[in-house]
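Asker: Sequence first, then the predicted structure, then my questions.
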Amino acid sequence: MKHEDSWQGRLLQFCKVFWPILVTQIGLCAMNLADTIMSGRAGTDDLAGVAIGSGLWMPVITGFTGILVAIMPIVSQLTGSGRQQEIPQKIMQGLYASIFISLIIGVLLLLVFPPILELMSLEAGVRHIAYHYMIGLLIGIVPLFAFTVLRNFIDAQGYTFVSMLVTLFAVPFNVLLNYGLIFGNLGMPRLGGIGAGYATTITYWLILIINIILCVKLPALAKHRLFLSWPKPSLKAWKELFNIGVPIGLSIFFEVSLFSVVTLIVGGLYNKVTVAAHQIALNFSSLVFMIPLSISMALTIVVGFSVGGGRIDNAKRYALLGAFGGIGFMGLCAIFMYFNREGIVAIYTNDAEVAVLAVQFLLFAIIYQLSDAAQASLQGVLRGYKDVRATFLIAFVSYWLIGMPGGYVLSVATEMGPFSYWVGIIIGLTCAAVGFMLRLRSVQRRAALSGIAAG
């Protein structure tokens, strides 16, 4: 990457960073999409079980891998300031921390997952599939966390196309494994929805191995000489990572857990048809969310690069470019989803009862797209400034003190049923977007006055 002084130059550089991230995120999401679609073809119990297992897995894993997102602003600012020699130490310590975190979380999930399932009013078949789907995923928790560090290291330097190519290779491999392990094809055992968990975990190991090889063999990455020396784990280095990463992880957790808790509530209060319909709408909207999420990640990289190089005006212009672009693009996506909602649902299920309900859920997903785009873009800009502590407080208040209670009140006071919680999601996302916008204005004013990024 290089510092650009024109709108055209900034736009081209942003697009160069953004579009491979988008392809990568869609590819990673496609793995979950394949789990859902192919499990749905195996049966309603399989679809509901994968929905419950994923609902418990995603907020915890996404939140804790979110800690490792700190690698991105750290490396991008070091790259922007010309201090690349400090990067290898940061990455090796990040890998140590990732292994430590993943092992702790893996043990905790093994302990708490069974009691949570017992508290839910699930049919025995759904509970069995959810539990063993989760066990399959847990085998891949170490490579998932480790390749998150390496991906952020690669992307933060602007080499986002590398992660894209790895993902484009891995996704078909994952689909092929699903085909074998869910349906018992290719000489593999028929495991139903459970097989999707094992297919995903095998893919995680493959992605980690490929990333390690690229870091050693690709000249642009090999210059950092990763894995040639193994420094001792440093609590001081971990402190910097956690000071930035924990607020990021908490922010992500607060948002993702809002969706997951709604899934668990729906699973606990309603029948498997409602759970399956809810999961279809949530799964497709999550795929569409890869667009603003990719914009957010690209903004973190280019804003961090500009801030590291002392180009505060550039950082502000990138923020405008990404935020307004994201909102506009998601507006077009919302229109597409509205006019094609029945066709979208038909991809997932042949069950007429599930399909009718899923179309209704999808209408609520369409509504929250704009707020989701705004909050994601603004949050990405703030991470580029390394301004993360206020962000997680705004996220907590918006999602858990406003959004979730709002959904509960609507469920009690109205006849909206499971849809009331989706209205709560819309309220929470909108409040977060407003809060992040106000915070960013404050950070930008402070940066302009001091000439440095807010920390």
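Answerer: Nice, I can see it. All values reported here derive from a predicted model rather than from experimental measurement.

Asker: Every contact and neighbour count from this point should use C-alpha atoms.
Answerer: OK.

Asker: unless I'm mixing things up, Trp57 is touching Gly136, no?
Answerer: No: contact criterion Cα atoms under 8 Å: Trp57 and Gly136 do not qualify, at 11.2 Å.

Asker: can you give me the offset of the helix or strand hosting Thr200 from its chain's centre?
Answerer: Assigned by DSSP states H and E, Thr200 falls within helix 193-217. Mean-position distance between helix 193-217 and its chain equals 17 Å (Cα atoms, centre = their mean, to the nearest Å).

Asker: and if you look at stretch 20-36?
Answerer: With Cα atoms, centre = their mean, you get 10 Å for stretch 20-36.

Asker: what sits up against that stretch?
Answerer: For stretch 20-36, contacts defined as Cα atoms under 8 Å, 6 or more residues apart in numbering pick out 47, 50-51, 160-161, 163-165, 167-168, 171, 174-175, 178, 193, 196-197, 200, 280, 283-284, 286-287, 290-291, 294-295, 297-298, 348.

Asker: make it 7 Å
Answerer: If you take Cα atoms under 7 Å, 6 or more residues apart in numbering as the criterion, stretch 20-36 is touched by 47, 50, 160-161, 163-164, 167-168, 171, 174-175, 196, 283, 287, 290-291, 294.

Asker: Comparison target, given below:
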Amino acid sequence: MKFLQSKSFHETKLLLKLAGPIIVGQLGQNMIQLADTVIVGSLGPVALGASAFASSLFIVFLIFGLGILAPTTALFAKMQGQENFPLGGTLLRHSLFVACAISAVLVAGVYLLIPHLEIFGQRAEILTQGIPFLKLLTWSIVPSMIYQSYKQFTDGIGKTKVGMYIMIAGVIINVLLNYGLIHGYHGLPKMGLVGSAWASLIARCIMAFCMVAYVHLNPKFAHYFSEPWIHRFDKQMIKNMLRLGIPTGFTYFFEVGAFSSAAVMMGWFGAIPLAAHQITISLASTSFMITLGVGIASSIRVGFEMGRGDYAQARHAGFTAIKVGAIYMGLCALGFFFLRHWFPTFYVNDPDVIEWAAKFFVVVAIFEIFDGVQAVAIGSLRGMSDTQIPSIIAFFAYWVMGLPGGYALAFHLGVGPVGIWMGLLIGLIFASILLTLRFHILSKKYLTNVGTN
């Protein structure tokens, strides 16, 4: 009864109220890829492996772009805390400009890379099916970035259900189109693996259109757009967004790039371990999306309290979120361990793929808590507009400790494919410890500065 009246319980309620719709939206984003994986799995291990390889490359570029936009959520929350509502519209306009500019760069980057994909050492059949899929999927970066720039706005001002509803609609559209375009059902053309890319692209375009229309046509948002929408750009504001966003983009890149590099290395062992890896990572990513939603909510709570100047509450909000993330991922760890042979059967009935996936899930069960802590800690730091040091921590954790450790275990110490997952575990351990320590030091510093002024 005492806990129900405590400061921690009140903060947890505020956090979860924000996080709930964000989590549904994040799960929806992951469900688009999960649906692709499940339906593509019916085409066989080669198609699933090609999808895994292409998606691993695509997601690195997309996540880098989404990372650049990520700090704007805290900027919107801070604006809300200051009650400077016209600034919200100005921030959104500049965020949209950044989103479109970065999208063009990312699409160009993927197309420049495509002629050189053989450097990743994939088998010929993987590249033959994977390249057309990747070319088409890449164009979905553009609507994804536009959608995200508006979602950062609605999330930052506390209207987290907007993105949730639009994402749910997008998932339904994507699943139906995947089902129809891959196999040619209900009069749609039978397109195989490429049909999955078309489904993702169409769904993401519809989502972006709905988000833009909802924000600009809804009178509830009118007070954010009291100043002219078409106006000159503030170069300093764009520089500030990029100053915060580019390090965050690299933070996302270092983490997701590590997992994508792990998929590339897994491909060196053949199509069976790679298919098992894709199954494992898709389910692990689903659990991670919930924690990522808590991290985004944490950035909103911390950013809002920073805008109000209540640094003690900002610190409390951040650590409450970290605890919630750790507890949730601990429960997921138990599920992955005890159901490790059952989960893969949702995707395939190949006994070899199922057995490899079960082995990978043992390692996943260990790293779940560390993954949850680092995801929420980095969100809390983003709420304090701290992005540069977390980027350095991510590079060290994943690219100095994690990936080299995984490579050594897999290819030089005789552990095999499981060693790659053990390397990811090493990276997550370092990331969770260092990021939490960084939040502790930075939030204490704010409190100390207040006390001395």
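Answerer: Right, received. Where do you want to start? Note that the structure is a prediction, hence the values are computed from the model and not measured.

Asker: which of the contacts of stretch 20-36 of the first structure count as buried?
Answerer: 47, 50, 160-161, 163-164, 167, 171, 174-175, 196, 283, 287, 290-291, 294 (16 or more other Cα atoms under 10 Å).

Asker: so of those, which ones are in helices?
Answerer: Judged by DSSP state H, the subset of those located in helices is 47, 50, 160-161, 163-164, 167, 171, 174-175, 196, 283, 287, 290-291, 294.

Asker: mind checking how far Pro20 of the first structure is from Leu68 of the first structure?
Answerer: 20 Å (Cα to Cα, to the nearest Å).

Asker: Between the two, which has more neighbouring residues?
Answerer: Legend: neighbour count by other Cα atoms under 10 Å for Pro20 of the first structure and Leu68, higher for Leu68 (27 against 22).

Asker: Tell me how far the more buried one lies from Tyr179 of the first structure.
Answerer: The value you get for Leu68 of the first structure to Tyr179 of the first structure, if Cα to Cα is used, is 32 Å.

Asker: How about Ile135 of the first structure?
Answerer: Distance from Ile135 of the first structure to Tyr179 of the first structure, by Cα to Cα: 19 Å.

Asker: got it, and Leu108 of the first structure?
Answerer: Noted for Leu108 of the first structure: a distance of 30 Å to Tyr179 of the first structure, by Cα to Cα.

Asker: More neighbours: which of those two?
Answerer: Higher neighbour count among Leu108 of the first structure and Tyr179: Tyr179, with 23 against 11, using other Cα under 10 Å.

Asker: The one helix or strand that one maps to vs the second structure, average offset?
Answerer: According to DSSP H and E, Tyr179 of the first structure maps onto helix 160-183. Following superposition, helix 160-183 of the first structure is found to deviate from the second structure by 0.8 Å on average (mean Cα distance after the TM-score superposition for the first structure).

Asker: how much does that helix deviate in direction from helix 193-217?
Answerer: 150 degrees (axes from the mean of the first three to the mean of the last three Cα atoms, to 10 degrees).

Asker: Give me the residues contacting helix 160-183 of the first structure.
Answerer: Here helix 160-183 of the first structure has contacts from 17, 20-21, 23-24, 27-28, 31, 34, 151, 154, 185-186, 188-193, 195-196, 199-200, 203, 207, using Cα under 7 Å, 6+ apart.

Asker: what are the ranges of the strands in the second structure?
Answerer: With strands called from DSSP state E, the second structure shows none.

Asker: count of neighbours near Phe392 of the first structure?
Answerer: 24.

Asker: count of residues packed around the residue nearest to it when sequence neighbours are not counted?
Answerer: Nearest residue to Phe392 of the first structure in three dimensions, chain neighbours excluded: Ser251, at 4.4 Å (Cα to Cα, 6 or more residues apart in numbering). When neighbours are defined as other Cα under 10 Å, Ser251 of the first structure has 26 of them.

Asker: how about Ser251 of the first structure, what does it touch?
Answerer: Neighbouring residues of Ser251 of the first structure by Cα under 7 Å, 6+ apart: 391-392, 395.

Asker: What is the burial count for Glu118 of the first structure?
Answerer: 11.

Asker: mind checking how far it is from Arg446 of the first structure?
Answerer: As for Glu118 of the first structure, its distance to Arg446 of the first structure is 50 Å (criterion: Cα to Cα).

Asker: got it, and Ala413 of the first structure?
Answerer: Distance, Ala413 of the first structure to Arg446 of the first structure, using Cα to Cα: 44 Å.

Asker: out of the two, which sits in the busier spot?
Answerer: Taking neighbours as other Cα under 10 Å, Ala413 of the first structure and Arg446 compare with Arg446 leading, 14 against 11.

Asker: re earlier: average distance between the helix holding Thr200 of the first structure and the second structure?
Answerer: Mean deviation of helix 193-217 of the first structure from its aligned counterpart in the second structure after superposition (mean Cα distance after the TM-score superposition for the first structure): 0.9 Å.

Asker: and that helix, which residues are buried?
Answerer: Here helix 193-217 of the first structure shows 193-208, 211, 214-216 as buried, counting by 16+ other Cα under 10 Å.

Asker: need the contact list for Arg382 of the second structure.
Answerer: Arg382 of the second structure touches 71, 74, 299, counting by Cα under 7 Å, 6+ apart.
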